[in-house]
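# Predicted model, plus sequence, below.
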Amino acid sequence: MKDEFWKTLPSQTPVWVTAWIMSKADDIDLVTGELKDLSIERVSYARAQKMRAAVSHKFGRGFKIGAQMWCESQLLPGTFLGNPSLSVVVSEYMISLRRRKVRSGSEIVTSARAMDHLTMKELYEYNMNYPRTSESRPLKRKGDHATEWGGYKTRVMLSALYTTSMKCMLRFDEALRIQWADIEFIVINGHNCVRLKLPFRKTHQLGGALLQRCAPTPSVPTQ
């Protein structure tokens, strides 16, 4: 009987899902339509996403509806099929919720945490001063030592990858395509430089090359 009941969901089911998330995460009171008092706790947008995922999992796995989009049956008008959590109503509300949380300052979008040259310098100095212990075997991250995910060599290689991506404005998948044959060490006007040739098209029709002056000492990052 339970499976038969969930095959004929009411048309307002997505609205009920939205109302549940709104009551926990939104600044607007669901009953009065006014702003909630500051003493009332609101969950974060990440928590709201988990709430939606829980509903989607319950209908998809528990009631065996799957991941089908919520829509009205063309053969039986008035009958709705699919997962209500994947409806247009819920999707549009989640987009609106995220936009309003970012605007209010309670949430920070990922793009607002972009790396700048000062952060890159701190990262470089931290990795260069990391203990140069033996890395004969891979390190495993444990709960008690979550920061020990890699040794000196691993951190320096990642730092080089970060710097290359930032200098050349590359995505990580693009930076990982660079091979040793694309790097050339040259001397220009008495200064040691590194020439990096991009083996793929970026902002130029035939690719491009980056000249970078080498730092005189390991403790001074290249500017």
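Arrived safely.
# Please count neighbours and contacts with C-alpha atoms only from this point.
Fine.
# Quick check: residue 75 is in a strand.
No - per DSSP: H, G, I helix; E, B strand; the rest coil, residue 75 lies outside any strand segment and is coil.
# Any figure for the gap between it and residue 81?
Applying Cα to Cα, to the nearest Å, the value for residue 75 to residue 81 is 11 Å.
# ditto for residue 143
Applying Cα to Cα to residue 143 and residue 81 gives a distance of 44 Å.
# on that earlier part again, neighbour count: residue 75 and residue 81, which is higher?
residue 81 (20 against 7; other Cα atoms under 10 Å).
# I figured that one hits residue 71, correct?
Yes - the criterion here is Cα atoms under 8 Å, and residue 81 meets it with residue 71 at 5.5 Å.
# Overlap in contacts, the two.
Common contacts of residue 81 and residue 71 (Cα atoms under 8 Å, 6 or more residues apart in numbering): none found.
# Show me where this structure has its strands.
Counting by DSSP state E, the chain has these strands, from start to end: 71-72, 80-81, 183-188, 191-198, 208-213.
# tell me the most buried of those?
Of all the strands of the chain, strand 80-81 has the most neighbours on average by mean count of other Cα atoms under 10 Å, namely a mean of 20.
# what about versus this one:
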Amino acid sequence: LIHSCDEINLDGTPKDPSVERASYTHAQKMRAAATFGFGRMHNLGMLAWHRSEITGSMLGNPSVSETLSSYMLSLRRRKIQKGETTTSARAVTAELLEQLFDFNNQPEFHKRCQYEPTARNAPKKLTDWAGSQAR
């Protein structure tokens, strides 16, 4: 995360401004992948990374540690301060909602269609969906 997303090196020095860095959204995806990898593939679960009081060894999922959570909050704050658009702010606009409404309210979507089972790997069509009449 630090290498590809942050503006600061591990030693605290700033990175060259000409070097392109990944977005906060990319950092979230990297963390999610690490959480999945440690949790499912290495069977470490979703328990926060901590030191066992009994054995003194580290237990849990390292990507769910307090340190990483704090770093992610700090990274998000710094990205926003530098002008990066937050995920929630760019995700859905009024124009996009209007386009979705118009698309979903086309007359052909209000017709009831006969159910036809298909294979999971059958090619999908943009117009093949449950429709506005589905419950």
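Alright, I've got the coordinates. Just so it is clear, the structure is predicted and the values come from calculations on it, not from any experiment.
# Could I get the TM-score for this pair?
Once superposed, the chains reach a TM-score of 0.68 (TM-score structural alignment, normalised by the length of structure 2), with 121 aligned residues with a Cα RMSD of 3.4 Å.
# For the longest helix anywhere in structure 2, give me the average deviation versus structure 1.
For structure 2, the helix with the greatest residue count under DSSP state H is helix 66-81. After superposition onto structure 1, helix 66-81 of structure 2 sits on average 0.7 Å from its aligned residues (mean Cα distance after the TM-score superposition for structure 1).
# correct me, but residue 208 of structure 1 touches residue 195?
No - with contact defined as Cα under 8 Å, residue 208 of structure 1 does not count as touching residue 195 (10.3 Å).
# overlap in contacts of those two?
Going by Cα under 8 Å, 6+ apart, no residue sits against residue 208 of structure 1 while also sitting against residue 195.
# and stretch 91-99 of structure 1, how far from the chain's centre?
Its chain's C-alpha centre and that of stretch 91-99 of structure 1 lie 17 Å apart, by Cα atoms, centre = their mean, to the nearest Å.
# corresponding residues in structure 2 for it?
Counting by TM-score structural alignment, stretch 91-99 of structure 1 pairs with residues 69-77 of structure 2.
# what's in contact with that stretch?
6, 24.
# how about that stretch: buried residues?
Judged by neighbour count (16 or more other Cα atoms under 10 Å), stretch 69-77 of structure 2 contains these buried residues: 72, 75, 76.
# any idea how far the second one is from residue 27 of structure 2?
According to Cα to Cα, residue 75 of structure 2 and residue 27 of structure 2 sit 9 Å apart.
# Disregarding residues adjacent in the polypeptide, which is nearest to the counterpart of residue 13 of structure 2 in structure 1?
With TM-score structural alignment as the criterion, residue 13 of structure 2 lines up with residue 34 in structure 1. The shortest distance from residue 34 of structure 1 to any non-neighbouring residue, by Cα to Cα, 6 or more residues apart in numbering, is to residue 28 (5.4 Å).
# That neighbour: how many residues sit nearby?
By the criterion of other Cα under 10 Å, residue 28 of structure 1 has 15 neighbours.
# again, but for residue 24 of structure 1
Residue 24 of structure 1 has 19 nearby residues by other Cα under 10 Å.
# so who does it touch?
41, 42, 43, 48.
# The second one against residue 25, yeah?
Yes - applying Cα under 8 Å, one finds residue 42 of structure 1 in contact with residue 25, separated by 4.8 Å.
# Going by residue numbers, what spans are helices in structure 1?
2-5, 13-25, 45-57, 88-104, 117-128, 152-168, 172-175.
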